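J.: Predicted model and sequence below, questions to follow.
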Amino acid sequence: MDYDTIDDVYLAGKNPEYDAAAKKLLSSKKILAWILKYCVEEFKDCSIADIRDRYIIGIPEAASVPVLPDETNAVAKIGTDRISGERTEDTSVTEGKVTFDIRFRAITPHNELVQLIINIEAQRSRHTYYPLLKRAMYYVSRLISSQYGVDFDKAQYGKIKKVYSIWLCMDAPDDRGGITRYRMQEEPEYGNILDEKENYDLQQIVMVYVAHARADMENRLLNLLGELFVSEDDASRKKAELIEHYDIDLNENEERLVSTMCNLSVGVYVRGRESGIAETLRKTAVRFLNMGLSVEDVAKGTDLPVEKVEEIKKEIEEKKI
């Protein structure tokens, strides 16, 4: 049983149509610019307009860049506001191919010769069969190693580009949003022999936790993501909020994506409709049990109590008799 693949399918969301719409919306440079502003140090002093129009380069890639080694890297194209592709995980559980949700490059405002390779992952939950942070560690490692043969060759390690892996998690603990950064630090143990920061500051992970309930937070990115993916506003209200507070004018296609997300009662992100959520979790538990997962693993993956999973397993066994 390929547990990694099962996790990837589960994390793709409870409703594939919602999932595709959400990731396609995130692929817009209008949204990506806000994420870079608040998550990538190199852009903290830049305007949203400059990030959107000057620093994001090429076509950010979605669903086309494999995570696993020895698979072909997609080639970025130039001249569009949209990330190519609609889905980020394979539809087949048996193939075992895992791809980055969204990947793109950006040029830093201070050094035109340096590029950042950034991937963004949208997750329904931070609770998985494994620590999500370890998965993020693997992703930044892959983002660096996959540069071999593309950005550098043989012993040209000085050409390695800095990478970011940004994870948007829609289950903030205690409904309190937050942003946490993980990076490599230099700590002399004996003496004071130091190196240039650019030689070791090559990978950062940023975990973004979006609260379920609308909160009066000072962080504008968290409020923006909350409005897009958590609030119960209809599409027209969301569009008005985005224009008024974030100067984001959705085009016809983007507004249609928001409408799709609003019209679906169950999506990638848990919304508080308890009856719908309970039924979806039950179906997920049944599917995982039929795949041969243990009661404990199913409980972890669905957030259901072990007792409830045992009850579901008993029902399945009785039906087989």
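T.: Ah, there it is.

J.: rest of the way, CA atoms for contacts and neighbours
T.: Noted.

J.: Which of the helices or strands spans the residue nearest the centre of the chain?
T.: Closest to where the C-alpha atoms of the chain average out (CA atoms, centre = their mean) is residue 121, at 1.4 Å. Using DSSP states H and E, residue 121 maps to strand 115-123.

J.: Pull up the gap between the residue nearest to the centre of the chain and residue 308, please.
T.: Applying CA to CA, to the nearest Å, the value for residue 121 to residue 308 is 30 Å.

J.: Show me what counts as buried in the helix ranked longest in the chain.
T.: Secondary structure of the chain per DSSP state H: the longest helix is helix 274-290. Using 16 or more other CA atoms under 10 Å as the test for burial, helix 274-290 gives 277, 280, 281, 282, 284, 285, 286, 288, 289.

J.: Throw those into TSV and include distance to residue 27, thanks.
T.: Shown next, in TSV, are the buried residues of helix 274-290 (distance: CA to CA, whole Å):
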residue	distance to residue 27
277	27
280	27
281	28
282	31
284	28
285	31
286	33
288	30
289	34
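
J.: for those residues, which one is nearest residue 62?
T.: residue 284 (25.4 Å; CA to CA).

J.: ok, the closest one - contacts?
T.: Residues near residue 284 by CA atoms under 8 Å, 6 or more residues apart in numbering: residue 302.

J.: let's bring in a second one:
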Amino acid sequence: MEGIIEKSSSNHKLVLDNYCKLIICNEEILSRLVKCFIDEAKHLTLNEIERLIKEKKSFHHLDKENFIPYSGKTNYDFLCTIDLSQRIYLNIEIQNDPNPGYSLITRGLTYISRIMTTQWKNEYYDYDYNHIKKVYSIWILPQSAKKNDGHINAYKIDEININGTTIERIETYDKGVLIMIYLNKEHDTNEKYIIYDNILTPLVAFLNNVLSYQEKRKIMKEYGFNVIDKEVEKMCNLGEMIEREAIQKTRKTERINSIRNIVEGFQCSLEKAMDILKLTDDERKEIRKYFQA
């Protein structure tokens, strides 16, 4: 299925990409990501986090387009702030290509830097750097290699005493965390991940079109999802439509090649070749249009 999607139109891939983004910003997925990976939310229950996300006072969607003069424009998949013990900036990215030709780690760190920079005039002014808010950037790679399935890496600034005993307060440098989540689309959803299975298995199921809609519904029920059904169903329907179109295109290509081989091999007319293959009237019209083009 993934191979079929790769060969589909750019418009189809764009729509699928948008459905993936809708899924990750769904409150049920988002609350689990926050619970698992944001340190400042570890003490909260899943229900408490969901309530925070629903509250306009504590949760804000931010503009996904980021422009910095002389530094260009970046479009985030998802960006928000959550007010916990302190305000947290959360960026989530879906990266289907695990090897785009550059380091995703470096790109992720760049995103964190940009989000910090654009806090100016919102969280801090001029040299009031103490008010810069911590940024989390979570990157989900749903089509990673099988050997990396379930791997999770975190990157952040830490203090190392090279000489002396001076210790700085952690909040002065703990301003950015990059988290990379590696998943494989062929993961057996009957097998549990060692840690964070309550979010990793749903991500595998919902972000890839390997499973059918009914199989995904089974995952929803097993893992306690209630309101994400609509996004998953639309994504499955689009995936099935793309697959049908790709199959029809493949069959048409095979038919054209067969006719060409008959015409050239038997030195016969196009009409005779179509008679041999017993094509329907509609198929004949389509074939004539192709050879007349």
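T.: Received the coordinates, thanks. For clarity, every value in this text was computed on a predicted model and none was experimentally measured.

J.: what TM-score comes out when they're superposed?
T.: Once superposed, the chains reach a TM-score of 0.69 (TM-score structural alignment, normalised by the length of the second structure), with 227 aligned residues with a CA RMSD of 2.7 Å.

J.: Distance-wise, check the residue nearest to the centre of the first structure relative to residue 283 of the first structure.
T.: Going from residue 121 of the first structure to residue 283 of the first structure by CA to CA gives 25 Å.

J.: Over to residue 32 of the first structure?
T.: For residue 32 of the first structure, the distance to residue 283 of the first structure - CA to CA - is 34 Å.

J.: same thing with residue 165 of the first structure?
T.: 31 Å.

J.: Any chance you could list what contacts the helix or strand hosting residue 307 of the first structure?
T.: Residue 307 of the first structure belongs to helix 306-320 when assigned by DSSP H and E. For helix 306-320 of the first structure, the external contacting residues (CA under 8 Å, 6+ apart) are 282, 285, 286, 289, 295, 296, 298, 299.

J.: picking up where we left off before, tell me the spatial nearest neighbour of the residue nearest to the centre of the first structure, not counting adjacent residues.
T.: Nearest-residue entry for residue 121 of the first structure: residue 167, 4.7 Å, with adjacent residues in sequence omitted and distances by CA to CA, 6 or more residues apart in numbering.

J.: what about the strands in the stretch 51-200 of the second structure?
T.: 59-61, 65-68, 72-75, 78-83, 87-94, 134-141, 152-156, 176-182 (DSSP state E, counting those that start in this stretch).

J.: I'd like the distance from the fourth one to the chain centre, please.
T.: Centroid separation between strand 78-83 of the second structure and its chain, computed with CA atoms, centre = their mean, to the nearest Å, is 17 Å.

J.: in the stretch 51-200 of the first structure, which spans are helices?
T.: 132-145 (DSSP state H, counting those that start in this stretch).

J.: Map residue 184 of the second structure onto the first structure.
T.: Taking TM-score structural alignment for the superposition, residue 184 of the second structure sits opposite residue 211 in the first structure.

J.: related to what we said a few turns ago, quick one: buried residues of the helix holding residue 307 of the first structure?
T.: So, applying 16+ other CA under 10 Å, buried residues of helix 306-320 of the first structure: 309, 310, 312, 313.

J.: same check, this time on stretch 216-233 of the first structure
T.: Those would be 221, 222, 223, 224, 225, 226, 227, 228, 229, 230, 231, for stretch 216-233 of the first structure by 16+ other CA under 10 Å.

J.: residue range for the helix or strand following the longest helix of the first structure in the second structure?
T.: Towards the C-terminus, the helix or strand next in line after helix 274-290 of the first structure, according to DSSP H and E, is helix 295-302. Counting by TM-score structural alignment, helix 295-302 of the first structure lines up with no residues of the second structure.

J.: Residues contacting helix 295-302 of the first structure, please?
T.: 7, 127-129, 281, 284-285, 288-289, 304-306, 309-310, 313.

J.: Need the counterpart of residue 112 of the second structure in the first structure.
T.: Using TM-score structural alignment, the partner of residue 112 of the second structure in the first structure is residue 140.

J.: close enough to count as contact, that match and residue 166?
T.: No. Assessed by CA atoms under 8 Å, residue 140 of the first structure is found out of contact with residue 166, at 9.7 Å.

J.: Brilliant, that's me finished.
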